[in-house]
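# next come a sequence and a model predicted from it.
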Amino acid sequence: MTRNKLRLAIVGAGPAGIYAADILLKAERNFDVSIDLFDHLPAPYGLVRYGVAPDHPRIKGIITALREVLDRGDIRIFGNVHFGEDITLDDLKKHYNAVIFATGAVRDASLPIPGIELEGSYGAADFVSWFDGHPDFPRTWPLEAESVAVIGNGNVALDVSRILAKHADDLLTTEIPANVYEGLQASPVTDVHVFGRRGPTSVKFTPLELRELGELRDVDMIVYDEDFDYDDAARAAVSGNKQVFVIDKVLNQWRQRETGNASRRLHLHFFAKPLEIVDDGTGRVGAIRYERTAPDGEGGVVGTGEIREIPIQAIYRAVGYFGSPLAGVPFDDSYGVIPNHEGQVLTHDAETGEARQLYGVYATGWIKRGPVGLIGHTKSDAMETVKHLINDLGNWWSPESPSEESVVELLESRGIAYTDLDGWHRLDEHEKALGEPEGRARIKVVPRDEMVEISRGE
């Protein structure tokens, strides 16, 4: 079978999807390529737009690189299109030779401890979506607690802790929407407690994230001397790993700081394994109960049996993200990913029970490998998937309506108010114009219907 053109659909217009498109267009191949990106959101860039704290302009710089790819004009975007509702896998088979799913992971991973279901217990991903102005989340957030716990020792835990502890006025230089500023401005918080079950040399956050915490205005950084009695494994980590060395140095500098004058405090509790969220008697969060842990001599920890409790009125779990299933696509409920071999999606043969390749269907990014790794991993991930896509040429789908116009006709016949690249440019300019009078790079438009109307010029 000879092929001279690949019509490719990519579901997900975040970094994973955009990188996959860019890598394929630049790859050595003996056929032409036509790529359509679909996303359920009206605007592109996925978690870079809706999963990175607004006071992280350096990370937002990734958008500049992604924008350059889209602005070349050789990739079409269809935003505000819900896969599984507005367009299905069967639809894609009629119009494309293959599809790559790059839908990421946006749900909070669970934390199976008693009391986690109490009122005042939240997932970090939901909170991030709120303060990032995600159109599918409520406009208000219950910020009523004076003392808050954040469980986790990764960058998301630090993002959540920083936004909770930071004074709202110090976010006015960012793209933070007005409703988020108003919510944070009214917050009565005085203490944010961050819990990690391992020691300071085993944290998952980066030195840059940690340093930013220490730069918060009118916030004391509280660390506890008992957490710095290192064993040989911890000392080896400090001397043998530059990142751990810098983190250790920053934390030890904080130990020397004078505290007690700030109106807010951010506490870092290491060697603290959460056991239970305690009910205050009314069905709300009242305290966190945790076990003090100790190094096991091999880089891990063991419980000491010492139980402690700290009064809190809210808790955020930041223990990782989790993928969501897609209609008609295999899904691994245990790991929150699409089962695959190097990006080639796998299905189970009903008769033999063995895994076999589901031809024409691929995955990349967090929905492929789980929510680990940074942007660099996403690029190498996409390269692996695209390599298999090219080599699988003989097993692509044979669509009955492969023309570029046919997809537009399909969406319009179903009354889908899709947005395109010109529409994103309109929304982009509108948000920048909103920010200009206040000296800000942009102010995000939050309501979905407003985003769509601006994008479509209606």
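Everything's here; your move. Numbers count the residues shown, from 1 in each chain.

# from here on, just use CA atoms for contacts and neighbour counts.
Fine.

# just how off-centre is stretch 424-438 within its chain?
24 Å (Cα atoms, centre = their mean, to the nearest Å).

# give the buried residues for it.
Trp424, Arg426, Leu427, Asp428, His430, Glu431, Lys432, Leu434, Gly435 (16 or more other Cα atoms under 10 Å).

# which secondary structure element is home to His267?
Per DSSP states H and E, His267 falls inside strand 264-269.

# ok, and what's touching that strand?
Contacts of strand 264-269 with the rest of the structure, by Cα atoms under 8 Å, 6 or more residues apart in numbering, involve 161, 165, 189-196, 218-224, 227.

# please redo it, this time with the cut-off set to 7 Å
Applying Cα atoms under 7 Å, 6 or more residues apart in numbering, the external contacts of strand 264-269 come out as 165, 190-196, 218-223.

# alongside the first one, take a look at this:
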Amino acid sequence: MSRPLRVAVVGAGPAGIYASDLLVKSGRDVAIDLFERMPAPFGLIRYGVAPDHPRIKGIVKSLHTVLDKPEIRLLGNIEVGRDVTVDELREFYDAIVFSTGATADRDLKITGSDLEGFHGASEFVGFYDGNPNFARDWNLTAEKVAVIGVGNVALDVARILAKTADELHVTEIPDNVYGNLGRSAVKEVHVFGRRGPAQAKFTPLELKELDHSANVEVIVDPEDIDYDAASEQSRRDSKSVDLVCQTLENYAIREPKGAQHKLYLHFFESPVEILGKDGRVAGLKTERTELDGTGNVRGTGKFSTWESQAVYRAVGYRSDAVTGVPFDDERAVIPNDGGRVIDPDTDSPIQGLYATGWIKRGPVGLIGNTKSDAKDTTGMLLEDFEAGRLEAPAKPELSAVVEMLTSRGIAVTTWDGWHRLDAAERALGEAEGRERKKIVEWDDMVSHAGPEYHI
């Protein structure tokens, strides 16, 4: 083939960027267009990681290296399924890889979930990370807050709620977030897990970082430190699980440091009802559980009521469907065989369509899992290409898709545009002695980032 293999990757978060990188490193002559719905790249690294985690945001540096490669072209501010259909993309590309991730909250079917003050974690994350799709103001009048879930997102939400605004002002949070946090009335944050310490999904470093603030007292009840045979085996099998348990044990036995804000980690408390008063959250009812020997738990019939004026559910993210692509509503993933998109009616692969990352397997795992996903998916794509199973596009020229998009009046943002937006955010931060201050409004982002292409 005298022309490069043309691939569209939909979603410019880590999953899409890693897939693009592997295609470039395959040794084939490739030309990749990385489509992103937002005006800026990086997905959940930009809009899902708490602002006080510069270590994790350092991943952006490695993603920069990938996007600097000439074989990869970023096309931002474009929603596939709305601005351009999947069938239309087929005219320009040999293959399409979907890596759209997950940004919505999973439902928690619990009585009282319709009360005002019951929030999904992603809503709050979107607020404090300055995602233009989410609220600019947040009600922080609650003095006592409950967080349901024992994963890293639950820790992020709890930590941001417990910290002071001034502690976070050194980060990239925008002015509206700083102002809201400065008016926060939160004094206590209670995190609830249905099972025990050995079943928590925290990563060890994230759990230790919870205690780094001088203004936050992390509290664990010694009665919540309990293990059955399966839990002990988990500790022996996994260094990470053992480190989490050790950290929780240390929290349980240490002397108080007298910090102004309290952050409680509760285990063996299964939420059963959100209590309300006058249409608002007033508390959380939980049932005490106990280990059954297998690492699972059973109810004890003992119930407790916890005063709370707001409840956040951090029970996992959920992917949204892409118009024109099969979607499994129950699992919230694109049906696939490990990489190739599957037609649910025929149970056979759809020629030229692939999936990677959370839209492929659900919102679980860390960056290492995302890289493994990308390797499997790109391997299948290249295998199909070598076997002649990909249909050649009618318009493979690099200019063709851009001409179509700009003819529709779409303000396409690019990698060069990201550098301009990045410089603008850094300049705003530098004026206040910070590394950057995030620009929030969508139109402002587009104004700085482009459009690179226009009519």
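Structure received. Predicted model only: the values in this text are computed from it and were never measured.

# just to revisit the earlier point, of the buried residues of stretch 424-438 of structure 1, just say which sits nearest to Leu410 of structure 1.
Using Cα to Cα, Trp424 is the member of the buried residues of stretch 424-438 of structure 1 that sits closest to Leu410 of structure 1, with 21.1 Å.

# quick one on the thing from earlier: what range in structure 2 does the strand holding His267 of structure 1 sit on?
When structure 2 is aligned by TM-score structural alignment, the counterpart of strand 264-269 of structure 1 is residues 261-266.

# one more: stretch 51-71 of structure 1?
Counting by TM-score structural alignment, stretch 51-71 of structure 1 sits on residues 48-68 of structure 2.

# what lines up with Gln243 of structure 1 in structure 2?
That one, Gln243 of structure 1, aligns with Ser240 by TM-score structural alignment.

# again but with Arg162 of structure 1, I slipped
Per TM-score structural alignment, Arg162 of structure 1 is aligned with Arg159.

# which residues does that match contact?
Arg159 of structure 2 touches Leu210, counting by Cα under 7 Å, 6+ apart.

# doesn't Ser334 make contact with Pro325 of structure 1?
No: between Pro325 of structure 1 and Ser334 there is no contact under Cα atoms under 7 Å: 11.5 Å.

# the more surrounded of the two?
More crowded of Pro325 of structure 1 and Ser334, by other Cα atoms under 10 Å: Pro325, with 16 against 7.

# ok so, going back, of the contacts of strand 264-269 of structure 1, which belong to strands?
Of these, the ones assigned to strands by DSSP state E are Asp191, Val192, His193, Val194, Phe195, Val219, Asp220, Met221, Ile222, Val223.

# out of these, which are buried?
For those, buried by 16+ other Cα under 10 Å: Asp191, Val192, His193, Val194, Phe195, Val219, Asp220, Met221, Ile222, Val223.

# between these, which is closest to His56 of structure 1?
For these, the nearest to His56 of structure 1 is Val219 (18.4 Å; Cα to Cα).

# please name the nearest non-neighbouring residue to that closest one.
Arg264 (4.8 Å; Cα to Cα, 6 or more residues apart in numbering).

# Val301 of structure 1 now?
Nearest one to Val301 of structure 1, counting by Cα to Cα, 6+ apart, is Pro295 at 4.4 Å.

# next up, the contacts around the one you found.
Per Cα under 7 Å, 6+ apart, neighbours of Pro295 of structure 1: Asp231, Val301, Val302.

# would CSV of those residues with distance to Ser403 of structure 1 be doable?
Formatted as CSV, these follow (distance: Cα to Cα, whole Å):
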residue, distance to Ser403 of structure 1
Asp231, 65
Val301, 58
Val302, 61
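
# looking at the residues you listed, which are in strands?
Residues of the contacts of Pro295 of structure 1 located in strands (DSSP E): Val301, Val302.

# JSON lines please, covering the contacts of Pro295 of structure 1 and showing distance to Thr364 of structure 1 and neighbour count.
Converted to JSON lines, those look like this (distance: Cα to Cα, whole Å; neighbours: other Cα atoms under 10 Å):
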{"residue": "Asp231", "distance to Thr364 of structure 1": "40", "neighbour count": "14"}
{"residue": "Val301", "distance to Thr364 of structure 1": "34", "neighbour count": "18"}
{"residue": "Val302", "distance to Thr364 of structure 1": "36", "neighbour count": "16"}
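
# Gln253 of structure 1: which of the contacts of Pro295 of structure 1 is nearest?
Using Cα to Cα, the contacts of Pro295 of structure 1 come closest to Gln253 of structure 1 at Asp231, 19.8 Å.
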